[in-house]
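A.B. asks: my questions concern the predicted model and sequence given below.
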Amino acid sequence: MPPILGHGLANKPAISPPRPVCPMVPCWPWANLPILFICFHPGLAVAPRKFLSKLSNQSSNRRNRRANTGRKGMDAQLAGQRILVTGSSRGLGAEFARCIAEAGGSVILHGRDQERLAAMKSSLPGAGHDMVSFDIRNIEETTRAVDGLELTGLVNNAGITDTKPIHEASEEDIRSVLETNLIGNLYVYKAVVPQFMARGGGVIVNVASVLGHRPLPQVGIYAASKAALIQATRSGALELARHQIRVNALCPGYVKTDINRDFLESPAADGLRKKILLRRFAEASELRPALMMMLDPSNSYMTGTTITIDGGMEAGL
């Protein structure tokens, strides 16, 4: 019988590695090449500190050039894109709008507070930004508002929450959350798809939640709405792939924004913080890389995907 892996090796002679070229470093010969280079390079014999400083400066310059090149690429990543961000007057929506604008895209802001929207619009870098106001729970109003915007993308971000056990929630509580987080988001989705079909493609990012995967007490209605939105995302990807329309979902954990920062930074949130593997809540800026990945036109092979950014909360529950 052949020995089980890890057994039957006790009587075999040990195999010693070849003697290193440089006896100061007990490792394989090729690992000594830098040492040999340093020992025998003529420049070091004359002025070793000056030579090493020159090497370090050259390396630093190369890193800076690469960083600057990447920054320029990021600044123009969404150039030519017109993206509607619902619920973008504050909170995560405002962060997403800034992210898109800083990447060279044109943002269509959405919300009910006209004054706040106007201030948000004026603060965005770049040009071509606009603002619209409509009730996403009204399909006729939504369709009229979206028609003619010439969009290339949608970030379906508008949403509300409710912190009651399901059995204590009123009919109005249940209806309000579901009509906004699920039905309203689907109305906006439904309104933009004909535009995307006509132009030969587009991208939709539905902002769901980690609670759509793993719910907690007191947020059952909210969790149900986000779970349904995740499944709608997957169905939409199946239905729209042949039209070159990508549909994905972003599932944040608990993120500090202007809406909830006071609570999340208070002792009352300590129990919630302990459920997160990283033992902290996210900053809104930490969602940017995932959002950009989903919106970037060059990332044309991603659809039907959910990305969870939760500090390990789902894994720890």
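C.D. replies: Alright, I've got the coordinates.
A.B. asks: from here on, contacts and neighbour counts on C-alpha atoms
C.D. replies: Will do.
A.B. asks: which elements pack onto the top strand by length along the chain?
C.D. replies: Among the elements of type strand in the chain, defined by DSSP state E, the one spanning the most residues is strand 245-252. The elements that strand 245-252 packs onto, with contact taken as 3 or more CA pairs under 8 Å, 6 or more residues apart in numbering; DSSP states H and E, are strand 202-207, helix 220-240, helix 288-295, strand 306-309.
A.B. asks: what about versus this one:
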Amino acid sequence: MSDPLTEVVRLLQPRAVFANLISGKGNWAVRYARYGRPGFCIVLEGGALLAVDGHAPIAIAAGDFVLLPTTPAFTMSSFVPAPPVFIDPDLVPGGQGELRHGDQDGPPDMRSLGGAFVFDGADSGLLVSLLPAVVHVRGSQRLVQLVQMVGEEYAERKPGSEFMLSRLVEMLLVEALRSGTAVTAPPGLLRGLGDERLAVALKQMHAHIDRSWTVAQLAKEAALSRSAFFDRFTRAVGIAPMEYLLAWRMEIAKDLLRRDELSVAEIAERVGYGSASAFSIAFSRQVGRSPSRYARAQPETSDNR
């Protein structure tokens, strides 16, 4: 059966657009302006205090992974902070060596890898819809191993490191998504997958996107009455079942159009429409432009993995 979480990550096609090693010693603080795109921090050694605007400060330690889907302004500091150094993330290039804050001599009290994701596929709004504003994952042995591998790969820069880092970033993102529980996740796919009844229906929708589903059929998959399923799905996922199915079909269709490997009629059949015209009408209403206009607007260098 299809795994919706895997499909989402594949559709996003995440990679690290830039990353820098950041370290601190003594009393220090650094203040980052709002970035607006997905950012992350992997703590390699020691610990620090992270204060994201609008959220209570959190202590981060070696092995921790923090994901900020929209990266608001934040401050990172020692546990006894100093006056902050202000940084505009839009002006910080990646791969510029280690950025040291506080005392410049001696081994650091904290080392981390901080950077930002770029998505070669779907819009990052898909990620934002799945996660809380601050994702802090700790205490996971699998995560610790991934963090260590990212740190080693980034430091050693062996042949093939760009490919390795992109795959590791994908795995880190999956672990972050997995960390979202039915309690902490906002309404969306993650909360739906946290409900064992709804998860069955969601997996069936993803596995058979071309099927002419009805609410009654999906309710039967979830072993719920039609009305109970509709209400439970809408509360957990944030939209009605047929709205969710339409939105996911359009995400798949956009991905296929970006790849430029199938005709509009073939894509229509792939995502469950009986004709190219019916698909084109639905796509235009949902996306705001026709399938052919959407395909023409894609960069020629688009990743066709």
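C.D. replies: Arrived safely. Bear in mind the structure is a predicted one, so any value in this text is a computation, not a measurement.
A.B. asks: quantify their similarity with the TM-score.
C.D. replies: TM-score of the superposed chains, computed with TM-score structural alignment, normalised by the length of the second structure, equals 0.24; 125 aligned residues with a CA RMSD of 6.7 Å.
A.B. asks: quick one on the thing from earlier: and the helices and strands packed on strand 245-252 of the first structure, which is most packed in?
C.D. replies: Among those, strand 202-207 has the highest mean neighbour count (mean count of other CA atoms under 10 Å), at a mean of 26.
A.B. asks: first to last residue in stretch 219-231 of the second structure, what's the distance?
C.D. replies: 11 Å (CA to CA, to the nearest Å).
A.B. asks: and the helices in the stretch 101-250 of the first structure?
C.D. replies: For the stretch 101-250 of the first structure, helices defined by DSSP state H, counting those that start in this stretch occupy the ranges 114-123, 139-146, 171-178, 185-199, 220-240.
A.B. asks: what residues sit buried inside the third one?
C.D. replies: Within helix 171-178 of the first structure, the residues scored as buried using 16 or more other CA atoms under 10 Å are 173, 174, 176, 177, 178.
A.B. asks: one more: the second one?
C.D. replies: Neighbour-count burial for helix 139-146 of the first structure flags 139, 142, 143, 145, 146 (criterion: 16+ other CA under 10 Å).
A.B. asks: list the contacts for residue 40 of the first structure?
C.D. replies: Residues near residue 40 of the first structure by CA atoms under 8 Å, 6 or more residues apart in numbering: none.
A.B. asks: helices of the second structure, start to end?
C.D. replies: All helices of the second structure, identified by DSSP state H, fall at 4-12, 125-128, 141-156, 161-179, 189-193, 196-207, 215-221, 226-237, 241-259, 264-270, 276-287, 291-296.
A.B. asks: downstream neighbour of the helix or strand where residue 62 of the first structure lies in the secondary structure list?
C.D. replies: Residue 62 of the first structure is located in helix 48-75, with elements delineated by DSSP states H and E. Beyond helix 48-75 of the first structure on the C-terminal side, the first helix or strand identified by DSSP H and E is strand 82-85.
A.B. asks: show me what that next one is packed up against.
C.D. replies: Strand 82-85 of the first structure packs on helix 91-102, strand 106-110, strand 153-156, going by 3+ CA pairs under 8 Å, 6+ apart.
A.B. asks: comparing the helices of the second structure, which stretch has the densest surroundings?
C.D. replies: helix 189-193 (a mean of 25).
A.B. asks: any chance of the buried residues of helix 171-178 of the first structure in TSV, plus distance to residue 291 of the first structure?
C.D. replies: Rendered in TSV, the data for those read as follows (distance: CA to CA, whole Å):
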residue	distance to residue 291 of the first structure
173	30
174	29
176	27
177	24
178	24
